[in-house]
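**Q** Sequence below, structure please.
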Amino acid sequence: MTIELNLTTPALLFPAISLLLLAYTNRFLVLAQLIRQLNARENGNEIRAMVKAQISNLRNRLNLIRRMQFFGVLSFLLCTAAMFAVFLNQNIIGTSLFGLSLACLLYSLILSLYEIHISCQAIEIELTNIENKPVIDSQES
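**A** Below is the predicted model of the structure:
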């Protein structure tokens, strides 16, 4: 069984990959802003326990986003190469490149799911920090 690939098949992924890369870039920018805010609110040489707990999480998320972006861009490049191969009537090469493009996109999406999971863990750390703060009764003031 041979799969017949034409130029429009890989072209269908272009808008999806572009939007995905935009979403990844936004996640990176938000993460970078969060790191800068954490750095600015810590004074001198002392770092609060909550911030220490976040550092490992932030590093892990940063590495995941870097890999998500890498495989997203690689998927985009392979998709473009697949279109070029189909344009040159090299259907076997085009189909192979398109398959690799889909595999890279799938891996990028799996990494994205894992990064979302880790992001939720970071929010749990923040919630635990808020819960541990003393409660001030507003009627006593």
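**Q** use CA for all of it now, contacts and neighbours both
**A** Fine.
**Q** show me what contacts L74?
**A** By Cα atoms under 8 Å, 6 or more residues apart in numbering, L74 lies in contact with S101, C104.
**Q** The structure of the following sequence is requested for comparison with the preceding one:
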Amino acid sequence: MEITLTTPALLFPALSLLLLAYTNRFLGLASLIRSLKDRYAASRDQRVYGQIRNLRERLILIRNMQAFGTLSMFGCVLCMFLLFGGYMDAGKYVFAFSLLMMLISLALAIREIQISVKALELELNDLQEAADK
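**A** This next block holds a predicted model:
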């Protein structure tokens, strides 16, 4: 397979947008955690505590999503550097590493979305229980 300097550069826009989306998810989660913490401190409601536990797991996933996404970006830059220096074989391996890091990051994003949906289902169940009473 022939790889040129522009091949890893093709991932930059995707990785940049992906990392921005991860950061936005992180910021939204941080805000939600702060508000739920205050709510739990006031009420000691176990449902709120369950949501906080759920958010902790999501926070860890988002941290790892960002780490693997950043490793992918780092790999792309290193790959470009190696290709520029004429190290084609090393560049190919580093590019493969970069793609693998991106794949792991995306897999973690899928898991985080699944957990997020589960949390929303809990909210909807609470709403339905209140409406049924």
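**Q** Show me what L13 of the first structure lines up with in the second structure.
**A** For L13 of the first structure, the aligned position in the second structure is L11, judged by TM-score structural alignment.
**Q** With L58 of the first structure instead?
**A** Using TM-score structural alignment, the equivalent of L58 of the first structure in the second structure is L55.
**Q** Distance-wise, check that match relative to A41 of the second structure.
**A** Using Cα to Cα, to the nearest Å, L55 of the second structure is found at 16 Å from A41 of the second structure.
**Q** Have a look at those two and say which one is more surrounded.
**A** L55 (21 against 12; other Cα atoms under 10 Å).
**Q** What are the buried residues along the host helix or strand of the more buried one?
**A** Taking DSSP states H and E as the criterion, the element that holds L55 of the second structure is helix 46-84. Across helix 46-84 of the second structure, burial judged by 16 or more other Cα atoms under 10 Å covers 48-49, 51-52, 55, 58-59, 61-80, 82-83.
**Q** Same question for stretch 26-35 of the first structure.
**A** R27, F28, L31, I35.
**Q** For the third one, give me its contacts.
**A** Neighbour list for L31 of the first structure: L58, L62 [criterion: Cα under 8 Å, 6+ apart].
**Q** same check, this time on the second one
**A** By Cα under 8 Å, 6+ apart, the residues touching F28 of the first structure are L62, I65.
**Q** which residue in the second structure lines up with it?
**A** So, by TM-score structural alignment, F28 of the first structure is matched to F26.
**Q** and the residue lying closest to R61 of the first structure once chain neighbours are set aside, what does it touch?
**A** In space, not counting the residues next to it along the chain, R61 of the first structure is nearest to E115; the distance is 5.9 Å by Cα to Cα, 6 or more residues apart in numbering. Going by Cα under 8 Å, 6+ apart, E115 of the first structure touches R61, L64, I65.
**Q** any idea what E115 of the first structure aligns with in the second structure?
**A** By TM-score structural alignment, E115 of the first structure lines up with E112 in the second structure.
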